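Peer 1: Here is a sequence with its predicted model. Questions after.
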Amino acid sequence: MKHVFFWLCTALVICASPTSFSNIAPDVQLAKVYEQRKPVSDYLVSEKYDGVRAVWDGKLLKTRTGHIIHAPKWFTAVLPNRWLDGELWAGYNNFAFVSSLVRRKVPDHENWQQVHYLIFDAPDPLLTFEQRFEKYQGIVNGLHSIHVKPIPQHHFTNKAQLDEFYTQVLLRGGEGVMLHEKAATHQGGRTAQVLKYKPKFDAEAVVIAHLPGRGKYQGMMGAIRVKTMEGVIFNIGTGFTDEQRVSPPAIGSTITFQYQGFTKYGKPRFASFLRVRDAL
């Protein structure tokens, strides 16, 4: 019984405090798709930034899969000794630029000057998201940092107000909005408490086969067969350059694809290849 009690206490300490173990994946929240099942007033709404997800565990900056991000020391020196969740962002349509910086083991100090760490949560299992918003906003504003900023959250009372904000985001080059359930406590993994509202959605899948091309793609890859984490298998035949068709994503690699809702059989509708996911 003493051994059981020791391990239970250890687990509680790890869950309640920031962890800085290398390559341990943080228990981050992952969004589902907004389907208007609850009133808009139940949520806080923010812009969705197309950056690289980054978790500060109190000592180290990590990707959501647990890999250390070798940011310059001056970039992380201002961050507090607590868990923060956010996006590394360098402006609209600059995902590839940030992704290349994150993959480097030796930081490029000059290019990191263009990066902002946009905070959207300060995870705490005892607080609702509405309370966590007030908390992370206070923490980040208290840093008085040029490159670390809190993401604003908005209250809307109806779908028309949400759509107006959504349209404004798209017009300035954004990719969509996020809805966090106000009363929800932090829950790791894919959750309906966090929703994304986008004209096109993206998801990930593993490549399980290459299908031969026909016509102008004769002798090249025509489509890839993929399998999602939920076990759904389907083909993706669009979104590729000719170069990618000659040298397609490797079998076993994880790719990101875009889609527009689901078919009646539960498969992504109009799926299109976006990119190979970096092994971060």
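Peer 2: Received it, and whenever you're ready, just let me know what you need. Numbering: from 1, shown residues only.
Peer 1: CA only for contacts and neighbour counts going forward, please
Peer 2: Fine.
Peer 1: Look through this structure and tell me its longest strand.
Peer 2: Criterion DSSP state E: the longest strand present in the chain is strand 201-212.
Peer 1: Number of residues surrounding R64?
Peer 2: Neighbours of R64 under the rule other Cα atoms under 10 Å: 21.
Peer 1: try it against this one:
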Amino acid sequence: MKRRHLLLAPLLIWAQRAMAQAPALLLAGRYRPGIDLRDWWVSEKYDGVRGHWDGRQLRTRGGEPISAPAWFTAGWPATPLDGELWAGRSRFEQVQSTVARQQPDDAAWHGLRYMVFDLPAHPGTFTERLAALNGTVSTIDKSWVQAVPQRKVASDAELQVLLREIVRGGGEGLMLHRGASLYRAGRGDDLLKLKTHDDAEARVVAHLPGKGKHAGRLGALMIETPDGKRFALGTGFTDAQRADPPPVGSWVTYRFRGVHESSGLPRFASFVRVRADEARFRAAR
């Protein structure tokens, strides 16, 4: 038992450090029709790994340091930046595997871009921050550091047309940011995401054994949502993931289509991935 505690000690220390250093980031709510879109900026939602530049170090959303090559962040300002490490549409696995490495792979990092979408420390509104953000990115003057393009739409109908266009091209969805809003950490109504499906995160609390063709490996994950609801997540896994499932205590992303009225549980839930910073730690073990 003592030996087990000694083995767990580095994990506990890592977890405590990550929690202590987790950046206070603005998180997105979900878009619902009926919003007056005149004061909203719209951009593509990039399927990558959230990257917070604190002025000295790139960190994941959970606060874990990202081991980027020195050249990748050379010349970046002391000003905090909020953005997404991205390799292009439908290339999340490429980003995840690159970011997961403790020793950076130069060739892999040359395939990534840092898409900057906000300035967390700027005191102005989002519209004011956009002007400052574009100036900051211009000053950095690196081809792999780009300001996220923002645009306006006149109506929900126009927004839906744009969403379908992005999704047909392999994109994940759209982000909407209220122009008059200040940067406030946490989830609220100033930043919204719009996708053709819903997704969410939950913590793994147990592995349920498989039956039939899945006998001897994972049948489903028992997961717990942030509000305490538990349900079994049994679809969306590859054979490799069933043989080596996400560990108990890790956080996973799942996709669903609405919720059941009686229970509030998600309908047609399907596993998508282990959360990026969790995957990085697993790769480092």
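Peer 2: In hand now; what should we look at? Only a predicted model underlies this, so the values are computations on that prediction, with no experimental measurement involved.
Peer 1: Got a TM-score for the pair?
Peer 2: Overlay of the two chains. TM-score (TM-score structural alignment, normalised by the length of structure 1): 0.86; 260 aligned residues with a Cα RMSD of 2.0 Å.
Peer 1: Remind me what whichever helix or strand comes after the longest strand of structure 1 packs against, helices and strands.
Peer 2: Using DSSP states H and E, the helix or strand that follows strand 201-212 of structure 1 towards the C-terminus is strand 221-228. Counting contacts by 3 or more Cα pairs under 8 Å, 6 or more residues apart in numbering; DSSP states H and E, strand 221-228 of structure 1 packs against strand 201-212, strand 233-236, helix 242-246.
Peer 1: I'd like to know which of those lies nearest to K135 of structure 1.
Peer 2: Closest of those to K135 of structure 1 is strand 201-212, at 29.5 Å (criterion: Cα to Cα).
Peer 1: can you list contacts of that closest one?
Peer 2: Residues outside strand 201-212 of structure 1 that contact it (Cα atoms under 8 Å, 6 or more residues apart in numbering): 33, 218-229, 248-261.
Peer 1: Could you pull up the residues touching the residue mapped onto D50 of structure 1 from structure 2?
Peer 2: Using TM-score structural alignment as the criterion, the counterpart of D50 of structure 1 in structure 2 is D47. For D47 of structure 2, the contacting residues are W86, R89, S90, R91, F92, G171, E172, by Cα under 8 Å, 6+ apart.
Peer 1: which of these are buried?
Peer 2: Buried subset of these (neighbour count, 16 or more other Cα atoms under 10 Å): W86, R89, F92, G171, E172.
Peer 1: Rebuild the residues you listed as a markdown table, extending it with distance to P80 of structure 2.
Peer 2: Below are these laid out as a markdown table (distance: Cα to Cα, whole Å):
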| residue | distance to P80 of structure 2 |
| --- | --- |
| W86 | 18 |
| R89 | 26 |
| F92 | 24 |
| G171 | 27 |
| E172 | 26 |
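Peer 1: Doesn't the match of D50 of structure 1 lie inside a strand?
Peer 2: No - read with DSSP: H, G, I helix; E, B strand; the rest coil, D47 of structure 2 is coil and lies in no strand.
Peer 1: in stretch 169-189 of structure 1, what counts as buried?
Peer 2: Those would be 169, 174-182, 184-187, for stretch 169-189 of structure 1 by 16+ other Cα under 10 Å.
Peer 1: swap in stretch 76-85 of structure 1?
Peer 2: For stretch 76-85 of structure 1, burial by neighbour count (16+ other Cα under 10 Å) applies to T76, L79, R82, W83, L84, D85.
Peer 1: mind listing which of those residues are in helices?
Peer 2: T76 (DSSP state H).
Peer 1: quick one on the thing from earlier: now intersect the buried ones among the contacts of D47 of structure 2 with the helices, please.
Peer 2: Judged by DSSP H, the buried ones among the contacts of D47 of structure 2 include F92 as members of helices.
Peer 1: Mind checking which of the buried ones among the contacts of D47 of structure 2 are in strands?
Peer 2: When DSSP E is applied, the buried ones among the contacts of D47 of structure 2 are split such that W86 fall in strands.
Peer 1: out of the buried ones among the contacts of D47 of structure 2, which one sits closest to N134 of structure 2?
Peer 2: W86 (18.3 Å).
Peer 1: Could you tell me how far the counterpart of the closest one in structure 1 is located from H180 of structure 1?
Peer 2: In structure 1, the residue paired with W86 of structure 2 is W89, using TM-score structural alignment. From W89 of structure 1 across to H180 of structure 1, the span is 20 Å (Cα to Cα, to the nearest Å).
Peer 1: cool, K196 of structure 1 as well?
Peer 2: Computed with Cα to Cα, the distance linking K196 of structure 1 and H180 of structure 1 is 9 Å.
Peer 1: ok, now V13 of structure 1?
Peer 2: If you measure V13 of structure 1 against H180 of structure 1 using Cα to Cα, the figure is 27 Å.
Peer 1: just A160 of structure 1 next, same as before
Peer 2: Separation of A160 of structure 1 from H180 of structure 1 (Cα to Cα): 18 Å.
Peer 1: Quick one: neighbours of L88 of structure 1, just the number.
Peer 2: 25.
Peer 1: In this structure it contacts G51, no?
Peer 2: Yes - between L88 of structure 1 and G51 there is a contact under Cα atoms under 8 Å: 5.3 Å.
Peer 1: tell me, what's touching those two both at once?
Peer 2: Common neighbours of L88 of structure 1 and G51, using Cα under 8 Å, 6+ apart, are V98.
Peer 1: closest to H3 of structure 1 out of the helices and strands packed on strand 221-228 of structure 1?
Peer 2: Taking Cα to Cα, strand 201-212 is the member of these nearest to H3 of structure 1, at 39.7 Å.
Peer 1: centre of the chain versus that closest one, how much separation?
Peer 2: 19 Å (Cα atoms, centre = their mean, to the nearest Å).
Peer 1: Check the mean deviation of it from structure 2.
Peer 2: For strand 201-212 of structure 1, the mean deviation from structure 2 after alignment is 1.9 Å (mean Cα distance after the TM-score superposition for structure 1).
Peer 1: Next, the angle from that strand to strand 221-228.
Peer 2: Orientation of strand 201-212 of structure 1 against strand 221-228 (axes from the mean of the first three to the mean of the last three Cα atoms, to 10 degrees) gives an angle of 130 degrees.
Peer 1: mind listing the strands in structure 2 by residue range?
Peer 2: Under DSSP E, structure 2 gives strands at 26-30, 40-45, 49-53, 58-59, 81-86, 113-118, 145-147, 173-178, 186-194, 198-209, 218-224, 230-233, 251-256, 270-274.
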